[in-house]
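Enquirer: Fold the following for me, if possible:
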Amino acid sequence: MMNKESFGACLLLTLPEDVFAVISRFLSPSDICNLILCGKSLPALVDTEKMWLVQCEEVKVLPLLEIVQWRIGISSYKALCRFLVEVVKPLLGIWVQQNPELGNVVYVMPGFLSVVGCRIIPQKVAPSWIQEDRVKWSPVFEIICGFDGSNGFFLHGRDKEGSCLYPGFVMGIEKSCNVLQLDVVPRQEKSSCNEIERGASREEGEIPFWMLAFSDRKNLLNIVTSHVSLHVVEPLNEMLFPTLKYDEAMLVERRTILLKMHKFGGNWKNMNLEEDDQLCYNPMQVKINEMLENLGDDYFFDEEELIEVTPTENTNVLGESSSSKNTTPSQSEIRVSNRQSFLSSGDTFGLGLTASYSEMSYYKGWPYMHFHHFLLYKLPVKKAVDQEAYAGLWGGTIGCPAGKCPKGKTEKSLYLLMLTYEESEEHSERVLIGTKILEGKRYVRHPNGTAMFVVKIDTPSLDPFPVDANETHFENSYSGEGIAEGYSFRYTGSKPGSLFVITNDLLAFVWKETKVVITLQRLNLTEILKKGLGSCVPPLPPSKNFTYMRRSFINEFTKLSTDSSYSE
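Expert: I've put the predicted structure just below:
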């Protein structure tokens, strides 16, 4: 008698492939893999190109046309699905840092067989900037997909000679990641060409990179990036994603070059990807221990970390009491010990990118951040739904809707806002919060994370629009408060105002007393960037390009540009 398992497998085998393809839309990639293991006959039905194409569609990060285009450069739809699920989907979205205060917004989007991080630059825009799709951006990083679905990491940056790429390793990506970290990672060197190189496993007592002193981490990153850097010409540095300017053949050629760079380093021009699979060296790594013997410990000395101490009869210059100096290690000794422990944990060192999940606290949608770690934080930008119709990413300028204000300056500072819904502090009603994440002025007026306005979304406003709007129909208007005096994003002053809804994709907030208007439009940055009409701004030096640490109130990302339009 046929058992239940055999009967179930036989029943599946009787289904036409097209019917099973429809059923597979209700299964996850892990479900498909489990089915493959359920019987010898099932792989012929389940583990097919058609099934994995359906799974690639169900990941919902690429349209079908692009999925088919990506298949050209990869071994199978199964390998492509792995890359989409494990790399692309978790990273897509908006990542931020507190500094510089004007805005540090990194938008992660699909490239071409890759996922790319593009920084949206604080800038001025014309009134028709959305229609013309003209946005200034700068490359930050990208993760490319290999022929077998594997991945390779590149950090973007520049040195005195021009733009560079810095190859490294993807150390891990969690599906619900909200923190993106740049590290120097220890690696075990190959002892023979046939051995597989692996990351050094951390033993008990060894110090991870993030526990080192800030200046040590900064110096180690500078050492590694200076040794693995690969100079590139500007077109190669700009072709991160498909646009109207770059056809598929150009993108395929660029990806081939990147795969060679990642595998062969500076010798990539003389190599073929099909050859030399077993290299006895790794161009992405540097033997830091040997280099430090020549540099000496003074290389890690940072005057900014000195703490001034007034010596007394009971205190030495390190701030230790005379009775404890022989038993309690000083900060300097701990720092040196941690550094030595870290450097002894591997034979070679390279760049590493880790995307992990961490429990975080938020204030009006803005995360609390560590300012001395090379981290980017993912913003919880929500998609619009019926009960939260205005949630999402919005961009706009100070000024009325097009054609409704007196003529003035042709260009105005761009604002990017994240609109989120929350319960009021009294939990009595819902509020809509417009959190500023980028400001295009020359000097910042309010820091990242500032709530530009808070609107009582269930309380209609009776205030009129401040200018003649006979031709404009307002669907709704709500009362609230907009930011006023004050600088801190947590304790700013506020003044009464109203939010006017022109359409679900066009809003205007008006400060009642001053009649100042900020007009916002819903944004799809992927569509805007892929038009290719914006301009690419040269990146900063590598570590600064990933996370700008120093507190600054000006536009640090355009200092290297000579374009007069970058300054006010």
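
Enquirer: rest of the way, CA atoms for contacts and neighbours
Expert: Noted.

Enquirer: Which stretches in the stretch 151-300 of the chain count as helices?
Expert: 214-228, 234-238, 248-264, 288-295 (DSSP state H, counting those that start in this stretch).

Enquirer: Ok, which of the ones you listed comes nearest residue 172?
Expert: Closest of these to residue 172 is helix 248-264, at 17.7 Å (criterion: Cα to Cα).

Enquirer: for the closest one, packing partners?
Expert: Under the contact definition 3 or more Cα pairs under 8 Å, 6 or more residues apart in numbering; DSSP states H and E, helix 248-264 sits against strand 136-145, strand 162-173.

Enquirer: which residues in the stretch 301-450 of the chain form strands?
Expert: 348-356, 362-363, 366-367, 375-378, 392-398, 412-413, 415-423, 430-439 (DSSP state E, counting those that start in this stretch).

Enquirer: among the helices and strands packed on helix 248-264, which is the most enclosed?
Expert: Comparing those by mean neighbour count (mean count of other Cα atoms under 10 Å), strand 136-145 comes out on top with a mean of 24.

Enquirer: check contacts around residue 84.
Expert: 56, 59, 61 (Cα atoms under 8 Å, 6 or more residues apart in numbering).

Enquirer: most surrounded residue in those residues?
Expert: Taking other Cα atoms under 10 Å as the neighbour criterion, residue 56 ranks highest of those with 27 neighbours.

Enquirer: which residues touch the closest residue to it other than its chain neighbours?
Expert: Among residues not flanking residue 56 along the chain, residue 81 sits closest, at 5.0 Å (Cα to Cα, 6 or more residues apart in numbering). Neighbouring residues of residue 81 by Cα under 8 Å, 6+ apart: 29, 52, 53, 55, 56, 59.

Enquirer: One more pass at 7 Å, please.
Expert: For residue 81, the contact set (Cα atoms under 7 Å, 6 or more residues apart in numbering) comprises 52, 55, 56.

Enquirer: count of neighbours near the first one?
Expert: This points to residue 52. 23.

Enquirer: would you turn the contacts of residue 84 into CSV with secondary structure and distance to residue 541?
Expert: CSV is the format used below for those (DSSP: H, G, I helix; E, B strand; the rest coil; distance: Cα to Cα, whole Å):
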residue, secondary structure, distance to residue 541
56, helix, 36
59, helix, 35
61, coil, 31
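
Enquirer: Out of those residues, the closest to residue 385 would be?
Expert: Nearest to residue 385 among those, with distances taken as Cα to Cα, is residue 61, at 18.6 Å.

Enquirer: surely the closest one meets residue 89?
Expert: Yes: contact criterion Cα atoms under 7 Å: residue 61 and residue 89 qualify, at 6.4 Å.

Enquirer: Please provide the structure for the following sequence as well, for comparison with the first:
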Amino acid sequence: MSSDLCGSRLFLALPDDILTIITSSFSPGDLCNLGLTCPGLDSFMSSHKVWLFQCDKLGLVPYTTLIEWRKGVFSYKALCRFLVNIQPMIGTWVHRNPELRHVVYVMPGFLSVVGCRIIPQEIGPLGLEDGPILWTPVFEILCNHVGSTSFFLHGKERGVDYVYPGLLKSVDRDCNVLLLEVEHRHQRGGGKLADLKNFTHEADNEVSSSQRIVGRKWTEKPFICLESDDRELLLEFVTSQVRDIVPDAANVLLFPRPRIDAVDSQQDFIVLHERRLLLLQMYERGNMNHDLKSDEGSPLNPTELGSSEISKSVDCTCNYPASQAAETKEFYSCKHWPYMYESLSAFYKFPIRAPKACDEEYAGLWGGTFGLPPSADKPGKPLFLIYISYEESEGKQQMIANKILDGKSRLSPFNGSTMFIVNIDEPSMTIFPWNTDQQSNPISVMQSFKGEGICYWSRHRYPSIEPGSLFVLENGLLVYLWEHAREVLTLKRLYLGELLKRGERLPSFPPVLNFAHLTS
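Expert: The predicted structure is shown next:
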């Protein structure tokens, strides 16, 4: 072997395809570290092929989408930086609030991720597969040309769509809580923050506790340590100051629609590229069309903070934007539903796992409704989102169905309630009472399990537990039958990302309420 061909030179002498296969098992951090060892390795580790493979390995978007996204960034390395950063946020996030029934699905947009609230709704005439699901945007995180993030909160006030620029504060690798906060941003010499800290004159008999906290104590303690009313007050004030009207060109598409025609798909990409550039320009300008004047129509009059001097000191335009943090917190859960801090403006990640081929094949997200004969596509019936998981109890394997969204106008019971539990090791002896479905097609039952479920029909004053059976049909539907009440819940497996792409977008809530309503 030649003495010139050793060490890194031997490594680099391998064909590029072999090098790509070798480095495919490396993490992005390993690639960056390896590139620091010598100029030759740095050149290879910076190649498009290596970082395109890293982006594809994450599995967040299809390969063809990565090619399209590359047009908006400097390199695949920059794109990989963004994807690695936002990957932990992808998934289903929930809140128990009974008024708004929060379920937010965070999914890839276009060089972005979008938090989409699923609206409680009835099943339309086209059913679950072909009918549009109703949703509204909560927040959006855009990727700029170097792979950094630009955060926007969405909201609607007085009939006008606004975006509220802010910061993506942090994203933990195992994050399970999304928080909306107000972030201090220091300037040289202290800036407005120093002015606010120096504001020490307060008349205790004339200024409320809430106003004193916002005016003084907020600069002395983290946002999370404020009282819930004060946090909501501060969030509403900041969003009333840092906002901009969404231009028509940026208010059409948030992600590409499912298309068969290549020409239509390319037209969507052109619109999305233009929309992204417009929002990034708005974000970078920093001095957008902020509504800094307080008037009777403002969501919050700055003088309600205790003093006009305070409101002047809280210069939201450059120092105090809203921020989103994706953090990891310890909390208990029951049947996979987290016990929540009701006073936090937060979402909690719901651990929806992909089904296993053998022993947990029915795990995952399902949608359906009540009604006879069994059908998951009954027009006019409320849509339920049900998460099915598996758990071992007293040596028995159980299948547990938790409700995470209720399409009824009157919510009963709360989100997170267990709809039914079945023992997958105990077959049901109950005979399925129907031979045909609504279209007179024959029904074939593959399996049945014995279980029990919550029964809360009108004749019951309080919900009760009744025995029942879960039937697995040949067409892929799951049907749970309450034996005494003779009520039926029919479920069909759902893929929210695909449904949202062809869904119907509705107007957002006001910004703070749009994220997560504070309940105490």
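
Enquirer: Endpoints of stretch 359-374 of the second structure, how far apart?
Expert: 25 Å (Cα to Cα, to the nearest Å).

Enquirer: what do we get in the first structure for residue 323 of the second structure?
Expert: Residue pairing (TM-score structural alignment): residue 323 of the second structure is matched to residue 352 of the first structure.

Enquirer: Quickly note the distance from its match to residue 18 of the first structure.
Expert: Residue 352 of the first structure sits 42 Å away from residue 18 of the first structure, going by Cα to Cα.

Enquirer: likewise residue 48 of the first structure?
Expert: From residue 48 of the first structure over to residue 18 of the first structure (counting by Cα to Cα), the distance is 12 Å.

Enquirer: Residue 136 of the first structure too?
Expert: Distance from residue 136 of the first structure to residue 18 of the first structure, by Cα to Cα: 45 Å.

Enquirer: residues in contact with the counterpart of residue 541 of the first structure in the second structure?
Expert: When the second structure is aligned by TM-score structural alignment, residue 541 of the first structure is paired with residue 510. Residues near residue 510 of the second structure by Cα under 7 Å, 6+ apart: 155, 156, 157.

Enquirer: same thing with residue 214 of the first structure?
Expert: By Cα under 7 Å, 6+ apart, the neighbours of residue 214 of the first structure are residue 372.

Enquirer: Residue in the second structure paired with it?
Expert: With TM-score structural alignment as the criterion, residue 214 of the first structure matches residue 228.

Enquirer: Residue 376 of the first structure now?
Expert: Per TM-score structural alignment, residue 376 of the first structure is aligned with residue 347.

Enquirer: May I ask you to confirm that that match is in contact with residue 175?
Expert: No: assessed by Cα under 7 Å, residue 347 of the second structure is found out of contact with residue 175, at 10.9 Å.

Enquirer: Looking only at neighbour counts, state which of the two leads.
Expert: residue 347 (24 against 17).

Enquirer: Kindly provide the distance from the nearest residue to residue 546 of the first structure once chain neighbours are set aside to residue 46 of the first structure.
Expert: Among residues not flanking residue 546 of the first structure along the chain, residue 140 sits closest, at 6.1 Å (Cα to Cα, 6+ apart). To residue 46 of the first structure, residue 140 of the first structure is 39 Å away according to Cα to Cα.

Enquirer: average offset between the host helix or strand of the residue nearest to residue 56 of the first structure and the second structure?
Expert: Here residue 81 of the first structure sits within helix 77-83, counting by DSSP states H and E. With mean Cα distance after the TM-score superposition for the first structure, helix 77-83 of the first structure departs from the second structure by a mean of 0.4 Å once superposed.

Enquirer: Count the residues that sit near the aligned residue in the first structure for residue 361 of the second structure.
Expert: Matched to the first structure by TM-score structural alignment, residue 361 of the second structure sits across from residue 389. Neighbourhood size, residue 389 of the first structure [other Cα under 10 Å]: 13.

Enquirer: For residue 389 of the first structure, which residues are in contact?
Expert: Per Cα under 7 Å, 6+ apart, neighbours of residue 389 of the first structure: none.

Enquirer: out of the helices and strands packed on helix 248-264 of the first structure, nearest to residue 410 of the first structure?
Expert: With Cα to Cα as the criterion, residue 410 of the first structure lies closest to strand 136-145 of those, at 16.9 Å.

Enquirer: who does that closest one touch, helix- and strand-wise?
Expert: Contact partners of strand 136-145 of the first structure among helices and strands, from 3 or more Cα pairs under 7 Å, 6 or more residues apart in numbering; DSSP states H and E: strand 114-120, strand 151-159, strand 535-536.

Enquirer: As CSV, those strands with distance to residue 35 of the first structure would be great.
Expert: Formatted as CSV, those follow (distance: least, Cα to Cα, whole Å):
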stretch, distance to residue 35 of the first structure
strand 114-120, 29
strand 151-159, 26
strand 535-536, 46
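
Enquirer: Could you export these as a markdown table, including distance to residue 424 of the first structure and mean neighbour count?
Expert: Listed next are those as a markdown table, based on distance: least, Cα to Cα, whole Å; neighbours: other Cα atoms under 10 Å:
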| stretch | distance to residue 424 of the first structure | mean neighbour count |
| --- | --- | --- |
| strand 114-120 | 31 | 24 |
| strand 151-159 | 41 | 22 |
| strand 535-536 | 41 | 17 |
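
Enquirer: I'd like to know which of the ones you listed is closest to residue 247 of the first structure.
Expert: Closest among these, using Cα to Cα: strand 114-120, at 15.9 Å.
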